[in-house]
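Visitor: Coordinates for the following, if possible.
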Amino acid sequence: MNFKNNLAFAREQDENDALKEFRKQFLFPNHKGKEFIYLCGNSLGLQPKVASEVLKRQLTNWANLAVEGWFDGEEPWMFYHKELKALMAPIVGAFPAEVCPMNTLTVNLHLLMVSFYQPKGKRVKIIMEGGAFPSDQYAIESQVRFHGYQPDDVIIEVFPRAGEDTLRTEDIIAKISEHRDELALVLFGGINYYTGQWYDMKQITQAGQAAGAIVGWDLAHAAGNVPVKLHDWGVDFACWCSYKYQNSGPGGIAGIFVHEKHFNDRTLNRFAGWWGYQEDKRFKMEKGFIPEAGADGWQVSCTQVMPMALYHASLKIFENAGFLSPLRDKSIALTGYLYFIINEVNKELNAEQFRIITPENPKDRGAQLSIIAAKNGKEIFDGLVANHVLGDWREPNVIRLSPIPLYNSFEDIYLTGQTLLKVCKATL
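Guide: Purely as a prediction, here's the structure:
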């Protein structure tokens, strides 16, 4: 696409956007009566307008049915998660039996590592991305200590080459090969939260498994953002939150994936709970844990009905949009336009004030661009917020901007560029 830095071009793109009506289904934050241009869906997605309705419906069920709501009504709570499974599966490229909504992200990461990090003999090491989100770092460190090892002896981090911002796939694969006889687990984030780099999940999964390791993914920044194919790629396990790109609300319910090849593996450890017990015998209250088939067998606590209702509301929007294929096409166009606009701002300033560290190639990124400000980064970010453009600041000098195809427009991108230029001229 030949981009143009003018409002007429942006509005023309929006007019021809097949997904433009979905913007009307979301609530935008505002300050002093003016809506923000919201570019922070990589941190917290916007609220669907239908969210209050679905939540009210479940509150009404609670009021009218009380405990009988578990089995009575149009949406009995006992089986409510099954409808979500059918909607979650296309988001991550899985079969419904391979996914389950439950808990929160880091809780699920711990539960899955109990099963899939089983150090034995020489195979005790974990390879992960350097600079992973702290929750992953802390979870992995504590799991290593739980097994009696020291993190510095067991955890191998892969960092970008000197002078580079992102990881090369060949360097990740080389590190896997170097430690192939010592590896128990390869565990990466699908998209790096800081740089916005989308890792080559297929190649890394294949390399890790060829080395004899289990391969898992934290999809916090990938699920609902980019098209992943967990089943086809043979990924062993994955987990994700749903409150970023999937708009389920702050602290919304998370999800897990377990490949069907592991369903009948009785050697897997797990921290069990009543809700993961075999469903048709659950109420016999018998000793001896027998897991429900599939990913449901990793459940511990009972269905979180209200968070599930909010997640369900957003997943129905994804279903109506055709899931991720049309959204991905628009996402590539939006980030491509933002890339162009940032460079146009640099031209206007006659300086490289902003350097984009997110890969330029669309196949290597999702909806987020991470931008390093050469000077006065925090002051510029605060200026954007003051002028009703809401992105995200990350220390020491990165502004993250994430146009979401369900509710952001090309006009949002153009106006962001104009605001950025205005703030820079007043700040620098």
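Visitor: Only C-alpha atoms from now on, for both contacts and neighbour counts.
Guide: Will do.
Visitor: in the chain, which helix has the most residues?
Guide: Secondary structure of the chain per DSSP state H: the longest helix is helix 324-349.
Visitor: buried stuff in that one?
Guide: 324, 327-328, 330-345 (16 or more other CA atoms under 10 Å).
Visitor: Mind jotting down where the helices sit in the stretch 101-250 of the chain?
Guide: Applying DSSP state H, counting those that start in this stretch to the stretch 101-250 of the chain gives helices spanning 105-116, 134-146, 151-154, 169-178, 201-210.
Visitor: who does the fourth one touch, helix- and strand-wise?
Guide: With contacts taken as 3 or more CA pairs under 8 Å, 6 or more residues apart in numbering; DSSP states H and E, helix 169-178 sits against strand 155-158, helix 201-210.
Visitor: Proceed likewise with the subsequent sequence, for comparison:
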Amino acid sequence: MSPAPASARGHADVAIIGAGVVGVATAYALARRGYHVHLLDRAAGPALGASFANGAQLSYAYTDAMAGPALWKQLPGLLTGRDPSFRARTSLDPDYLRWGLSFLRNATTARLHRNTLSTLELALESRAAMDALLDRHPIAFGQRTAGKLHVYYSADALPAARTMIALKRERGMRQRLVDPAEAISIEPALAGASGMAGVVYSPDEEVGDPWAFSNGLLEVSRNHHGVDCSFGFDLKQLRRDGTSWRLEDAEGRITTARDVIVCAGIDSGRLLRPLGIRVPVMAVKGYSFTAPCGAAAPSASITDTARKLVFCRLGDRIRVAGLAEVNDWDPSPEPSRVQDLVALARASLPEAADYERVTSHWAGLRPVTPFSTPIIGQVAPGLVLNIGHGMLGWTLAMGSAERVAALFPPR
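Guide: Below you'll find the predicted structure:
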């Protein structure tokens, strides 16, 4: 059934801009507390952007910030394009330069640890919120506890990995460093990975399809909590009108709400600039492909830290996600980069997937802050942000939604 025009839906308590997994989770959190929520997105349905075909891993333990001391060794390859996994498009744009300088300022050991633990706290809140949701509404999205193995190919990286394990253990996370032989006993598919130096094993990590989850949660929110939705709503103007907000799309449709929550991912900066609000969120383009399981498909999730790949099993399919292209704002997948991703995956785990039968490929823009933690909070009267989740939007969505809901008075 096509959604009714926004102008036909009346005045809402809260309008939420963006129906990715973060926006859908936020709509649920507010509506469950008795707020009349109107969810808007320019796409034809929920979770069709960065949430659609991401790595599918609920990485509650692996919240390591993107910027750290290792970045300095990677920087020449990043800037010159020599690293096939991690690239940057240089620019003299002031926003890009400000973001880049802030990102480099966060590439210290102290800030890496601080930012990682800050995100870990939110991840733990998110896991608790997800468990509570599924106790109330058993949404089917292929969720399972798969465990995760982070594979390191250089012994030089292991001391830093041990430090991270120790930091996270203090917060109750179960992680341990295992040798290659034990890693293979945990996940036999790793027998196809040559040159392993050590592996971090996180047994409690989960997987699930974020697109299926978003659709399921939205159905719950509409049927049980009265959430209104307007898809195909390409927002062109957002302005304060007295004590309310006025939202108008490209076709002249108008809706109003007392409060607005921006969950628009990488589009948030463009929407907020006319209000004089600038946010440090950068597009980091990533890719994925999905293929039938191969002869040695892993059951656990696997991260190849050298090639910056994740392998995630979803039923009889394998999803492989990777590549990071900083300052690429075009969500269209480039065929050559899809080929690069397939080649990297084949080199990493040759029999994990049937690489000759890739069924789908995808690219999406991850909204990354320089400090790798999302921006959650009120920035103007009646205007709240829930943006900048980077590679962990799927993991952090439920916890972020709860933090936003806590900003609103109880009903």
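Visitor: What's the TM-score once they're superposed?
Guide: Taking TM-score structural alignment, normalised by the length of structure 2 as the basis, the two superposed chains have a TM-score of 0.26; 193 aligned residues with a CA RMSD of 7.7 Å.
Visitor: Tell me if I am right that Trp245 of structure 2 is in a strand.
Guide: Yes: when DSSP: H, G, I helix; E, B strand; the rest coil is applied, Trp245 of structure 2 is found to be in a strand.
Visitor: Report the next helix or strand after the longest helix of structure 1 in sequence order.
Guide: strand 354-356 (DSSP states H and E).
Visitor: Can you tell me what sits against that next one?
Guide: Contacts with strand 354-356 of structure 1, where a contact means CA atoms under 8 Å, 6 or more residues apart in numbering, come from Tyr339, Ile342, Asn343, Asn346, Leu369, Ser370, Ile371, Ile372, Ala373, Ala374.
Visitor: can you rerun that using 7 Å?
Guide: Outside strand 354-356 of structure 1, the residues within contact range by CA atoms under 7 Å, 6 or more residues apart in numbering are Asn346, Leu369, Ser370, Ile371, Ile372, Ala373, Ala374.
Visitor: which ones among those are found in helices?
Guide: Per DSSP H, those map to helices at Asn346.
Visitor: which one of the contacts of strand 354-356 of structure 1 is nearest Glu83 of structure 1?
Guide: Nearest to Glu83 of structure 1 among these is Leu369, at 33.6 Å by CA to CA.
Visitor: on that earlier part again, now the helices of the stretch 101-250 of structure 1 as JSON lines including mean neighbour count and distance to Thr60 of structure 1?
Guide: Formatted as JSON lines, the helices of the stretch 101-250 of structure 1 follow (neighbours: other CA atoms under 10 Å; distance: least, CA to CA, whole Å):
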{"stretch": "helix 105-116", "mean neighbour count": "20", "distance to Thr60 of structure 1": "28"}
{"stretch": "helix 134-146", "mean neighbour count": "16", "distance to Thr60 of structure 1": "36"}
{"stretch": "helix 151-154", "mean neighbour count": "14", "distance to Thr60 of structure 1": "49"}
{"stretch": "helix 169-178", "mean neighbour count": "16", "distance to Thr60 of structure 1": "51"}
{"stretch": "helix 201-210", "mean neighbour count": "19", "distance to Thr60 of structure 1": "43"}
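Visitor: so which of those gets nearest Phe410 of structure 1?
Guide: helix 201-210 (29.2 Å).
Visitor: tilt between that closest one and helix 169-178?
Guide: With axes from the mean of the first three to the mean of the last three CA atoms, to 10 degrees defining the directions, helix 201-210 of structure 1 sits at 10 degrees from helix 169-178.
Visitor: picking that back up, tell me which of the helices of the stretch 101-250 of structure 1 lies nearest to Gln13 of structure 1.
Guide: Per CA to CA, nearest to Gln13 of structure 1 of the helices of the stretch 101-250 of structure 1: helix 201-210, 31.5 Å.
Visitor: packing partners for the closest one?
Guide: helix 169-178, strand 214-218 (3 or more CA pairs under 7 Å, 6 or more residues apart in numbering; DSSP states H and E).
Visitor: Go through the ones you listed and name the closest to Met113 of structure 1.
Guide: Relative to Met113 of structure 1, the nearest member of these by CA to CA is strand 214-218, separated by 9.0 Å.
Visitor: For that closest one, which outside residues touch it?
Guide: Contact partners of strand 214-218 of structure 1, identified using CA under 7 Å, 6+ apart, comprise 116, 184-190, 205, 208-209, 235-240.
Visitor: Filter those down to the buried ones.
Guide: Neighbour-count burial (16+ other CA under 10 Å) is assigned, among the contacts of strand 214-218 of structure 1, to 116, 184-190, 205, 208-209, 235-240.
Visitor: any idea where the strands of the stretch 301-428 of structure 1 begin and end?
Guide: Applying DSSP state E, counting those that start in this stretch to the stretch 301-428 of structure 1 gives strands spanning 354-356, 369-373, 389-390, 392-394, 398-401.
Visitor: taking the ones you listed together, which one is wrapped up most tightly?
Guide: Most buried of the strands of the stretch 301-428 of structure 1 by mean neighbour count (mean count of other CA atoms under 10 Å) is strand 398-401; its value is a mean of 25.
Visitor: other SSEs contacting it?
Guide: Counting by 3+ CA pairs under 7 Å, 6+ apart, strand 398-401 of structure 1 packs on strand 369-373, strand 392-394.
Visitor: Save these as TSV, and put in distance to His81 of structure 1 too.
Guide: What follows is those, written out as TSV (distance: least, CA to CA, whole Å):
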stretch	distance to His81 of structure 1
strand 369-373	34
strand 392-394	32
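Visitor: ok so, going back, now the helices and strands packed on helix 201-210 of structure 1 as CSV including distance to Arg400 of structure 1?
Guide: Putting these into CSV (distance: least, CA to CA, whole Å) gives the following:
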stretch, distance to Arg400 of structure 1
helix 169-178, 23
strand 214-218, 20
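Visitor: Nearest to Trp393 of structure 1, out of these?
Guide: Here strand 214-218 is closest among those (CA to CA), at 21.7 Å.
Visitor: relative orientation of that closest one and helix 201-210 in degrees?
Guide: Using the same axes, to 10 degrees: strand 214-218 of structure 1 against helix 201-210 is 150 degrees.
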